[in-house]
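In: need a 3D model of the sequence below.
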Amino acid sequence: MKFGITFFPSVGPAEKNPAEYYDECVLLAKLADSLDFHHVRTVEHYFFAYGGYSPDPVTLLTALAAHTRTIRLGTSAVIPAFTHPVQLAGKLAMLDNLSHGRLDVGFGRAFLPDEFRAFDISMDESQTRFDEGIAACKLLWSQEDVVWKGTHHAFGPVTSLPRPFQQPHPPVYITTARSIDSCIAAGKAGHNIQMVGAILSREQIQDRLAAYRSAWKEAGYEPGTELIQLSYPAFVDEDGAKAREIGAFDDARNGEAISQAVRSWSGTSSKAYPGYEKLAEQLIRPDLDQKIAENQILAGTPDEVSSQVAQIADWFGSDVILSLGVHTGQVPVEAGETTIRLIAEHLLPKFG
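Out: Now for the predicted structure:
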């Protein structure tokens, strides 16, 4: 089992200056790198406290690449619908070279109506833009004199520069929140997968992973070579009560941030997102104790969190990669440092 960290900001100018938040991300990424963590990831979102301090993950990851040596750098995720594939493939290949082949590319569809409106893109087109964007990027990375004639873009012949450091291209992940169809499609295409363990039940994750692994095998890919990342908020302290207190505060503030971001779904519907029009009213969040009991949040002493991780490994496989949300900007950066150090001291030797 491997451990990485995720930066998913949930702050705005009223809570923290963005330069301060980015400085804290650099500090934590350097620490995780020095302690042999597997990866650091960040998101793409706009406008809201919910992820809005990370409108371009490539920019932040490029800064982190300059301050680290071995840790992998992951997008979680870039949104093909919002960027021309020629530009997206080029800047990702640039980061792959700047990091000397440490890039993992997660692609996502996006789901917030306000973001689609700002880019003047129909949400009904999200799936085709997603599929075409991934296919076009992979073609631009791996071939020369590329000609592309798709539903949304046409270009070529072009040879994208720079060529990726990793050949034929960086590892590709599909980021999925709830859709089991997305898991099956990822398996059929031979893509790795990123899932948000914090929002799904044990049974939901098991069903999706079973469908994904089955599709992967049926498509002819070697079982066991797929990469699966599961993300969870994590708060670890020698004082378990302190860890849970920090986690409760952070979880409540994150809940406020996502509630603001999804509010526009109450007046929106899209055939590409069935049922999402009810998302705003469905965000009834269980209390922290329930989330900890169901392993949707990792919080407590090193021994307590170790027990949670052991159960996650038993449920989903010891080969999954855990991506831990250690810093949203809501709590002091020192809490993130403590979590990273204690995981490195107590969990990496046991599970790594």
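
In: going forward, measure contacts between C-alpha atoms and count neighbours the same way
Out: Will do.

In: what secondary structure does Gln194 sit in?
Out: Gln194 falls in the strand class when you classify it by DSSP: H, G, I helix; E, B strand; the rest coil.

In: scratch that, Ser231
Out: Strictly by three-state DSSP, Ser231 counts as strand.

In: could you also give me the structure for this second sequence? I'd like to compare it with the first:
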Amino acid sequence: MLELAEKVEALGFDAIWINEEHFQGSIIEVEGRRCHSPIALAAAVLARTRRLRVGFSVLLLALHHPIRLAEEIATLDVLSNGRVDFGISRGGNGRYLDAYGIPADRVNDLFRDNLALILKAWGEEKIMIGESALSVEPKPLQRPHPPIFMGTYTDETAAWAAREGHAIIFHGITSMANQRRLMKAYVEAGGDPACAPFGRFVYVSETDESARKELWPTIEKLTARLRGFGLFNRKGVVAEADLEPENFYRDMVIVGSPQTCARAMLALHDELGIAYLNALSAFFGFLPLPLLEKSLELLAREARPLVEAGLQSRSGAKATTPFASSATSVSIGAP
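Out: Take a look at the predicted model:
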């Protein structure tokens, strides 16, 4: 992961997004993603890079003590010279809540209260903790605080984030029908689509034919795992039919030659105003590393210039296309 972070920085990607997951991956599971402490991993990535931003997609706020989290994120921000993006969500996974001893009926309140306390802790004034007025240190380098990104599957939270001045993260595992629904709620509440990372699985090969041949075994393994998790039982994410391999390949993945992938990215820009494509290029750890590295190379060196040229022709101005990478995803942004 750390070597990959260095490589994608060299390729021109701009950010890496790290997930918080629990109870996935072990020495007996050969394929799939591993669970690491996202904050410790972020520190290691930031230490190995000089320009790459590191974001969280997402930290599960109900599972964290807000004062400790405020200290740790601010410390990362200072050490990295302001390269941290603070992605968060409620953290409503029942298995996680049980393991951490968090009552499910408290998740919403914990999310709002913890975020409010973190923002106060990052402010200039002391805050009251019990009967003591305390200054939480350090303060983040980015002022008033690192950018905040909300992960959500509900229209209500998408609208709330927009009203609060935060961006939302459109998770890549979400179906396009649900992505469009969330974008509508977000934009109608005043959110800027250009600021919201928009998740899609992405695989780039030399041709459309080679892309399908190379990616298909990964599609079969990933969809089998996702069906086994019962992901389709979570409202607002995907339907069971979306996880059928052919449907997944057609509707959930930007895949093909650099030219085909660039057209798909520009279509998202034209339809929804997408200016930050969060490209999940490791397919949750199921894509073999040599194919991942090849896809990243083609994405950076061949697809990106095509996207930039398309954006320039639409705006009449020079366009740049920031990229990003993470333990499980790669992001390409197109302002």
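
In: aligned against structure 2, show me the partner of Glu238 of structure 1.
Out: Structural alignment (TM-score structural alignment) places Glu238 of structure 1 against Glu206 in structure 2.

In: no no, Ile228 of structure 1
Out: Alignment note (TM-score structural alignment): Ile228 of structure 1 maps to Ala196 of structure 2.

In: would you check the span in structure 2 matched by stretch 159-167 of structure 1?
Out: Equivalent residues of stretch 159-167 of structure 1 are located at 135-143 in structure 2, counting by TM-score structural alignment.

In: for Arg301 of structure 2, which non-adjacent residue is closest in space?
Out: By the measure of Cα to Cα, 6 or more residues apart in numbering, the closest residue to Arg301 of structure 2 outside its immediate chain neighbours is Leu11, 7.7 Å from it.

In: that neighbour - how many residues pack around it?
Out: Residues lying near Leu11 of structure 2 (other Cα atoms under 10 Å) number 17.

In: now which residue in structure 1 aligns to it?
Out: Leu11 of structure 2 maps onto Leu35 in structure 1, with residues paired by TM-score structural alignment.

In: quick one: that match from Pro349 of structure 1, how far?
Out: Between Leu35 of structure 1 and Pro349 of structure 1 the distance, using Cα to Cα, to the nearest Å, works out to 11 Å.

In: again with Ser259 of structure 1
Out: Here Ser259 of structure 1 is placed at a distance of 38 Å from Pro349 of structure 1 (Cα to Cα).

In: of those two, which one has the most company?
Out: Between Ser259 of structure 1 and Pro349, Ser259 has the larger neighbour count (other Cα under 10 Å), namely 18 against 9.

In: can you give me the neighbour number for the nearest residue to that one once chain neighbours are set aside?
Out: Using Cα to Cα, 6+ apart and skipping the chain neighbours, the partner closest in space to Ser259 of structure 1 is Ala280 (6.7 Å). For Ala280 of structure 1, the count of nearby residues is 18 (other Cα under 10 Å).

In: can you map out the helices along the stretch 1-150 of structure 2?
Out: Secondary structure of the stretch 1-150 of structure 2 (DSSP state H, counting those that start in this stretch): helices located at 2-11, 38-48, 66-79, 94-100, 107-121.

In: how big's the offset between the third one and structure 1?
Out: Once superposed with structure 1, the aligned residues differ from helix 66-79 of structure 2 by a mean of 0.9 Å; criterion: mean Cα distance after the TM-score superposition for structure 1.

In: what's the answer for the shortest one, then?
Out: Between helix 94-100 of structure 2 and the corresponding residues of structure 1, superposition yields a mean separation of 0.7 Å, by mean Cα distance after the TM-score superposition for structure 1.

In: try the second one
Out: Average distance, helix 38-48 of structure 2 versus aligned residues of structure 1 after superposition (mean Cα distance after the TM-score superposition for structure 1): 1.1 Å.

In: contacts for that helix?
Out: When contacts are taken as Cα atoms under 8 Å, 6 or more residues apart in numbering, the neighbours of helix 38-48 of structure 2 outside the stretch itself are 2, 5-6, 18-20, 52-54, 56, 59, 72-73, 76, 80, 83.

In: now Arg69 of structure 1, nearest residue through space, not along the chain?
Out: Setting aside the residues directly before and after it, Arg69 of structure 1 is nearest to Asp33 in space (Cα to Cα, 6+ apart), at 6.9 Å.

In: okay but Val253 of structure 2 is in contact with Ala211, surely?
Out: No. Judged on Cα atoms under 8 Å, Val253 of structure 2 makes no contact with Ala211 at a distance of 11.3 Å.

In: could you tell me which residues touch both of those two?
Out: With the criterion set as Cα under 8 Å, 6+ apart, the overlap between the contacts of Val253 of structure 2 and Ala211 is Tyr203.

In: who has more neighbours out of those two?
Out: Residue environment comparison for Val253 of structure 2 versus Ala211 gives the larger neighbour count to Val253, 23 against 18, counting by other Cα under 10 Å.

In: if I line the two up, what does the more buried one land on in structure 1?
Out: The criterion is TM-score structural alignment: under it, Val253 of structure 2 has Ile297 as its aligned partner in structure 1.

In: perfect, that will be all.
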